[in-house]
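Visitor: Structure of the sequence below:
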Amino acid sequence: MSSNARHVPVMLQRCLDVLAPALLEPGAVVADCTLGLGGHSEALLRAFPEVRLVGLDRDPEALALARERLAPYGDRATLVRAVYDELPAVLGRLGIPRVRGVLFDLGVSSLQLDEPERGFAYARDAPLDMRMDPTAGLSAADVLNTYPPGDLVRVLRTYGEERFARRIVDVVVRERAKEPLRSSARLVELIREALPQAAMRTGGNPAKRTFQALRIEVNGELAILERAVPAALDALAVGGRIAVLSYHSLEDRLVKQVFAVGAAGTAPPGLPVVPERYQPRLRLLTRGAELPGEEEVAANRRAAPARLRAAERVREALGPWPVRQAAGGGAR
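Guide: Coordinates of the predicted model:
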């Protein structure tokens, strides 16, 4: 299946509208920090014929498919195998001091969900892998089979917001003492065994939260995002814009907090005139998190959990952008 057929970009027109005022300047560069199959990038290159795009992704298969998709745009698209917190280093190597636009489309890509052997989908049996870069780091099976029970409970509670983390981990630990866990189907069975019947009657598939937690841990998604958003804001020129699509509350909360810090003044109370160094660095472009419309969700169910936040950089910073302390966890 072609990358075009398998990938429907989420909230595409709204992302284009939010970024548009910053990309009309001649020679503008936009960074797609989570390239995936290139759907958003293709639309950006088509909508803004003067724009140059830098696309990042750690998944070599996604990069290859995106490269094929964006080939008609020639040297307007530069694609780099990198994790999204590496944007400053990538721009430095390319000799690009600042960009006019940044896009993050977080979470797992259509490619990763649709290929059973990647192990991201709890609805199909597959090896427990879940690595976005299948050549690096621990797999989900490694996490399940080697982490101490207390660390597994932390992962499920923190990244999956799983109320029954202790019960699930107890069952997993008993199982792995007999033989290592390797199959997603077996993990789903164990989760069903661990949860009370009442918990399985609401909230969708009972494995959803555990699989989310393992994916975040395996790929270090939140720890990387905590570095990536401030780094992207630093890379923005004044007048540049950033758009971030999140798919669960942990991501969205982190983006909200970083944007809120940037949009707030830091002047001590009572100053008659506020010096520039205390002025906000960002102007928020969305009122809270924007949601996809009903028609889009009906046409593309994967859009349902999406939350869009956007901001514009309004002044230079006189110091480093605040970076939150990482919540812990693996390696995206």
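
Visitor: When you work out contacts or count neighbours from here on, use the C-alpha atoms and nothing else.
Guide: Fine.

Visitor: For this protein, list the residue farthest from the centre, please.
Guide: Centroid-distance maximum for the chain: P272 at 41.3 Å, with Cα atoms, centre = their mean.

Visitor: quick check, it in a helix?
Guide: No: counting by DSSP: H, G, I helix; E, B strand; the rest coil, P272 falls outside a helix, being coil.

Visitor: Next one: it from A264, what distance?
Guide: Shown here: P272 relative to A264, a distance of 17 Å by Cα to Cα, to the nearest Å.

Visitor: Which of the helices or strands spans R283?
Guide: strand 282-284 (DSSP states H and E).

Visitor: In three-state terms, label V80 for me.
Guide: strand.

Visitor: Tell me, how many residues neighbour it?
Guide: 18 (other Cα atoms under 10 Å).

Visitor: Was I right to think it contacts P60?
Guide: No: if you go by Cα atoms under 8 Å, V80 and P60 don't touch, sitting 9.7 Å apart.

Visitor: Which strand runs longest in the protein?
Guide: Using DSSP state E to define each element, the chain has its longest strand at strand 236-246.

Visitor: Tell me which residue lies nearest the centroid of this structure.
Guide: Nearest to the geometric centre of the chain sits L106, at 2.1 Å (Cα atoms, centre = their mean).

Visitor: show me the residues around that residue that make contact.
Guide: Contacts for L106 (Cα atoms under 8 Å, 6 or more residues apart in numbering) come out as T34, V244, L245, S246, Y247.

Visitor: Alongside the first, I'd like the structure of this one:
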Amino acid sequence: MSRPAPAPSAVHVPVLLERVAALLGPACALDGAVLVDATLGLAGHSLALLRAHPGLRLVGLDRDPDARAEAARRLAAASLADRATVVPAVFDELPGVLDRLGVEQVQAVLFDLGVSSLQLDRPDRGFSYAADAPLDMRMDPGAPRTAADVVNSYPVAELARVLRVHGEERFATRIARAIERERAREPFTRTGRLAELVRASIPAATRRTGGHPAKRTFQALRIEVNDELGALARALPAAIEALAVGGRIAVITFHSLEDRIVKQTLAAGATDRTPPELPVPLPGHGPTLRLLTRGGEAPAAAEVAANPRAASARVRAAERIRRAA
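Guide: The predicted structure follows:
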């Protein structure tokens, strides 16, 4: 039996809260503005923005029923539920969600990527290598594929690719081959057995640095199970398209794979698309976005000291300056 989950209200610390509030604030201040929190989680950022801007409405998306329930509870406790709509959806479903709600344009969009405190602090969800639990990792517990399915069924070459690409794991092939040997003896069902196998597969000298040896493998499996990078690559252009002129988007990432997608997408929108051989910009080819951050901004040292989970966070933001031609 797993230990009881800690009270979410005791553990949830929104990352980069003040910076996100400053970046999205001007767009949220408009009366009747709509904020889409595409990764609602425990609603920490959204609660702060709703409190700061009395005319703001929230559309919050999350695939995790536990997160939606806790977010709804927090919104109700703050007497903000009447200005919020919580939707069971993955963020790449954003266009369909807005269409069903009759929302043509929004003024702000927030993505806070990665695993929420609620998921990390519930061992039974299988996201953490720090406690033995079912090898699950689904953000939507009703989704068909678990981490155990990936570990036990992927061919060794495909499993190595997942670990190498999604986890940036140097020893991906070695780990995949070890998994192949062990799953032939007995399928993997628990996080503890997998974490120990990964630790044993990595050279001792490497194990002494860089945190837990299984960190990259667990990240890779979580990304694969939930199609996180694919969903992000589909969702960002749709979110930008939904922004009204003057609307703003902010994205918090926690590893380089996410950050690269965000950087490239925002940079493309902030670039003039006139062919370089032409002497003057072509009408309709100018940028549609204005970057609001210089690269990926990191949290201050004081925030990391207070909340170590913020250490790898980076935020990028942009403002919609015109509609696409």
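
Visitor: Would you pull the TM-score for this pair?
Guide: The TM-score (TM-score structural alignment, normalised by the length of structure 2) is 0.96; 318 aligned residues with a Cα RMSD of 1.0 Å.

Visitor: re the thing from before, let me have the contacts of L106 of structure 1 in TSV, extended by neighbour count and distance to R167 of structure 1.
Guide: Compiled in TSV, the contacts of L106 of structure 1 are given as follows (neighbours: other Cα atoms under 10 Å; distance: Cα to Cα, whole Å):
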residue	neighbour count	distance to R167 of structure 1
T34	25	35
V244	24	35
L245	25	32
S246	22	29
Y247	19	26
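
Visitor: Go through those residues and flag the ones preserved in structure 2.
Guide: With both residues aligned by TM-score structural alignment, their matches' Cα atoms under 8 Å, the contacts of the contacts of L106 of structure 1 that structure 2 also has are T34, V244, L245, S246, Y247.

Visitor: Excluding covalently adjacent residues, which one is nearest to the last one?
Guide: The shortest distance from Y247 of structure 1 to any non-neighbouring residue, by Cα to Cα, 6 or more residues apart in numbering, is to A306 (4.7 Å).

Visitor: which one in structure 2 is aligned with that neighbour?
Guide: Under the alignment (TM-score structural alignment), A306 of structure 1 pairs with A313 of structure 2.

Visitor: Surely that match touches L17?
Guide: No: using Cα under 8 Å, A313 of structure 2 makes no contact with L17, being 11.5 Å away.

Visitor: who's more crowded, these two?
Guide: Taking other Cα under 10 Å, A313 of structure 2 and L17 do not tie; A313 has more neighbours (22 against 17).

Visitor: what about the helices in the stretch 101-250 of structure 2?
Guide: With DSSP state H, counting those that start in this stretch as the criterion, the stretch 101-250 of structure 2 has helices at 117-120, 147-153, 156-167, 172-185, 191-201, 204-207, 215-226, 228-242.

Visitor: what packs against the fourth one?
Guide: In terms of contacts (3 or more Cα pairs under 8 Å, 6 or more residues apart in numbering; DSSP states H and E), helix 172-185 of structure 2 is packed against helix 147-153, helix 156-167, helix 191-201.

Visitor: any residues touching the second one, and which ones?
Guide: Translated: helix 156-167 of structure 2. For helix 156-167 of structure 2, the external contacting residues (Cα under 8 Å, 6+ apart) are 150-151, 169-173, 175-177, 180, 216-221, 223-224, 257.

Visitor: do the same with the first one
Guide: The set of residues that contact helix 147-153 of structure 2 without belonging to it, under Cα under 8 Å, 6+ apart, is 135-138, 159, 179-180, 183, 187-189, 221-222, 225.

Visitor: hmm, try it at 7 Å
Guide: Helix 147-153 of structure 2 has contacts (Cα atoms under 7 Å, 6 or more residues apart in numbering) with L135, D136, M137, R183, P187, F188, T189, L221, V225.

Visitor: got it, and the last one?
Guide: Residues from elsewhere that reach helix 191-201 of structure 2 (Cα under 7 Å, 6+ apart): G126, Y129, A131, D132, A133, P134, L135, R174, I175, P213, A214.

Visitor: so where is it in structure 1?
Guide: Residue span in structure 1 matched to helix 191-201 of structure 2, by TM-score structural alignment: 184-194.

Visitor: cool, stretch 30-40 of structure 2 as well?
Guide: The aligned range for stretch 30-40 of structure 2 is 25-35, by TM-score structural alignment.

Visitor: What is the distance between the matching stretch and the centre of its chain?
Guide: 17 Å (Cα atoms, centre = their mean, to the nearest Å).

Visitor: Give me the nearest residue to the equivalent of A52 of structure 2 over in structure 1, chain neighbours excluded.
Guide: Mapped onto structure 1 by TM-score structural alignment, A52 of structure 2 lines up with A47. Spatial nearest neighbour of A47 of structure 1, excluding adjacent residues (Cα to Cα, 6+ apart): L16 at 8.0 Å.

Visitor: again, but for P180 of structure 1
Guide: Nearest-residue entry for P180 of structure 1: N145, 6.0 Å, with adjacent residues in sequence omitted and distances by Cα to Cα, 6+ apart.
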